[in-house]
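> With the sequence up front, the predicted model follows.
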Amino acid sequence: MNELIEPGLWSTALTQASRLATAAVLTGAIGFERERHDHSAGLRTHMLVGIGACVFTLLMVQLIQSFDGDDIRSDPVRIVEAITAGVAFLAAGAIIQARGQVKGLTTGASLWLAGAVGLACGLGDYVLAIIAVTMTLIILRLVKLLE
């Protein structure tokens, strides 16, 4: 049975699982902060956005590796653009205008950032993801006190 398992498959699966789990935890921290203050997009939404962005990133990496030849031209920036556009669509849904006031801009921005954190985790750039989440939580909590 071991002959049927491709060499390195388990290490690849563990790497992917750790990247997905990290995306879930980090974006969950942002979502928890939003949920705590009863905003429309909370813990689950932010986690799903982060995991989704991470999955698309992992698939992009696999596609680039599997089509590593002269016949195929890969452009990872297109995947980044697709992730950004998809998350921006969700973020726009969180923004509403009522009675002359715009609400949900910060929640929309935090969803957009969750997509970026998922992308960073998918690429294995945990340090960048952690710095981004830390700065986000500082902005969402401390800067609000200054407003």
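Looks like it arrived, so ask away.
> use CA for all of it now, contacts and neighbours both
Noted.
> could you show me where the helices are in the chain, in order?
9-36, 43-66, 76-94, 105-122, 126-138, 144-146 (DSSP state H).
> Can you tell me which of those helices is most buried?
helix 105-122 (a mean of 26; mean count of other Cα atoms under 10 Å).
> same for that one, what does it pack against?
In terms of contacts (3 or more Cα pairs under 8 Å, 6 or more residues apart in numbering; DSSP states H and E), helix 105-122 is packed against helix 9-36, helix 43-66, helix 76-94, helix 126-138.
> Next one for the comparison:
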Amino acid sequence: MHALALPLFDPGAGQGVRQFAELGLALLLSTLIGAERATKQKSAGLRTHTLVGVGSALFMEVSQHGFNGVLGLDNVSFDPSRVAAQVVSGIGFIGGGLIFVRRDAVRGLTTAATVWLTCAIGMACGGGLPLLAIGVTLVHFVVAQGYPWVTRRIPAIATAEQTRLHLAYRVGTSVLTRILEHTTTEGFQVLQVRVDRPDRKTPPDSGHRRDEDDTVSAGTVFVQLDIEGTASVHRLVAELSEFDDVLSVSSIKDEIAD
């Protein structure tokens, strides 16, 4: 029984220190990418990217070493690249599930591409190409962190971004009309407006829309405003906060293409 257990950990059988090191590298690199996506609160975060990276590395290990026992037999041929090709095809199902369209705006493309990239990094680790895996991981951070900074400073290549504004103002004023006019004047497109009044016993996130002309008692009106554009959201928020009767303004920005 002891003799049977030894080959299981034989480096020549594809289960040695090198293979575990490659899986460990895939774990580390995919975790770094997943952590970066998690900090941005994307739909595919830490766990998804980590599992995709390690799983892809394992598939590559199986592709290279999993069939060594039958390669020496007569009339047996094997192309290890077939397993890698199937991994590339299979990852498309995860990426496709992250992409959706809302009001002609495509969301999830960047997240899906990141999952696809993490799969490639894991395959590189499992295929014994650690330097390429590390290099592409660095490229990811350059693109994810550096490109938004560049595009904000070059209007010609600026990417349209969707922003959700949360505003509060006093009931009985016409400030919402002025807010919408000023927002469109600044170059933003208004995608959706939702007005909520807590004194009507409707939760702010219930999805129920109300018109501003509804008669309500004195209090505060909360508005959720979805806008799209390439102009400065920070400047818009600062300008709206100066409006009379506006109590508060905050924003949550997210790339439409992401």
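Thanks, I have it. Computed from a predicted model, the values in this text were never measured in an experiment.
> quick revisit: now the helices of structure 1 in a markdown table, with distance to residue 2 of structure 1?
Supplementary listing: the helices of structure 1 in a markdown table, determined by distance: least, Cα to Cα, whole Å:
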| stretch | distance to residue 2 of structure 1 |
| --- | --- |
| helix 9-36 | 11 |
| helix 43-66 | 23 |
| helix 76-94 | 34 |
| helix 105-122 | 28 |
| helix 126-138 | 32 |
| helix 144-146 | 56 |
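> Can you add distance to residue 106 of structure 1 and give the helices and strands packed on helix 105-122 of structure 1 back as TSV?
Listed next are those as TSV, based on distance: least, Cα to Cα, whole Å:
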stretch	distance to residue 106 of structure 1
helix 9-36	9
helix 43-66	13
helix 76-94	9
helix 126-138	11
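> who wins for proximity to residue 103 of structure 1 among those?
Within these, the stretch nearest residue 103 of structure 1 is helix 76-94; the backing value is 8.2 Å (Cα to Cα).
> That closest one vs structure 2, average distance?
Aligned to structure 2 and superposed, helix 76-94 of structure 1 gives a mean residue distance of 1.1 Å (mean Cα distance after the TM-score superposition for structure 1).
> what range in structure 2 matches that helix?
Helix 76-94 of structure 1 corresponds to residues 80-98 of structure 2 when matched by TM-score structural alignment.
> Next: stretch 28-38 of structure 1.
With TM-score structural alignment as the criterion, stretch 28-38 of structure 1 aligns to 31-41.
> for stretch 114-134 of structure 1, same thing?
Counting by TM-score structural alignment, stretch 114-134 of structure 1 pairs with residues 118-138 of structure 2.
> Now do the same contact list for residue 54 of structure 1.
Applying Cα atoms under 8 Å, 6 or more residues apart in numbering to residue 54 of structure 1 gives the contacts 19-20, 23, 115, 118-123.
> Go through the helices and strands packed on helix 105-122 of structure 1 and name the closest to residue 105 of structure 1.
Ranking those by proximity to residue 105 of structure 1 (Cα to Cα) places helix 76-94 first, at 7.4 Å.
> for that closest one, packing partners?
Counting by 3+ Cα pairs under 8 Å, 6+ apart, helix 76-94 of structure 1 packs on helix 43-66, helix 105-122.
> average offset between the shortest one and structure 2?
Taken against structure 2, helix 105-122 of structure 1 registers an average deviation of 0.6 Å after superposition, with mean Cα distance after the TM-score superposition for structure 1.
> Spell out the residue ranges of the strands in the stretch 101-250 of structure 2.
Along the stretch 101-250 of structure 2, counting by DSSP state E, counting those that start in this stretch, strands occupy 105-107, 161-170, 189-196, 220-229, 246-255.
> Would you mind putting those strands into a markdown table with distance to residue 134 of structure 2 and mean neighbour count alongside?
Putting those into a markdown table (distance: least, Cα to Cα, whole Å; neighbours: other Cα atoms under 10 Å) gives the following:
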| stretch | distance to residue 134 of structure 2 | mean neighbour count |
| --- | --- | --- |
| strand 105-107 | 28 | 15 |
| strand 161-170 | 30 | 20 |
| strand 189-196 | 40 | 17 |
| strand 220-229 | 35 | 20 |
| strand 246-255 | 26 | 16 |
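> For residue 43 of structure 2, find the nearest of those.
Closest of the strands of the stretch 101-250 of structure 2 to residue 43 of structure 2 is strand 105-107, at 10.5 Å (criterion: Cα to Cα).
> Correct me if wrong: residue 95 of structure 1 contacts residue 101.
No. The pair residue 95 of structure 1 and residue 101 does not pass the contact test of Cα atoms under 8 Å, sitting 10.4 Å apart.
> Return the distance of residue 166 of structure 2 relative to residue 26 of structure 2.
Counting by Cα to Cα, to the nearest Å, the gap from residue 166 of structure 2 to residue 26 of structure 2 is 40 Å.
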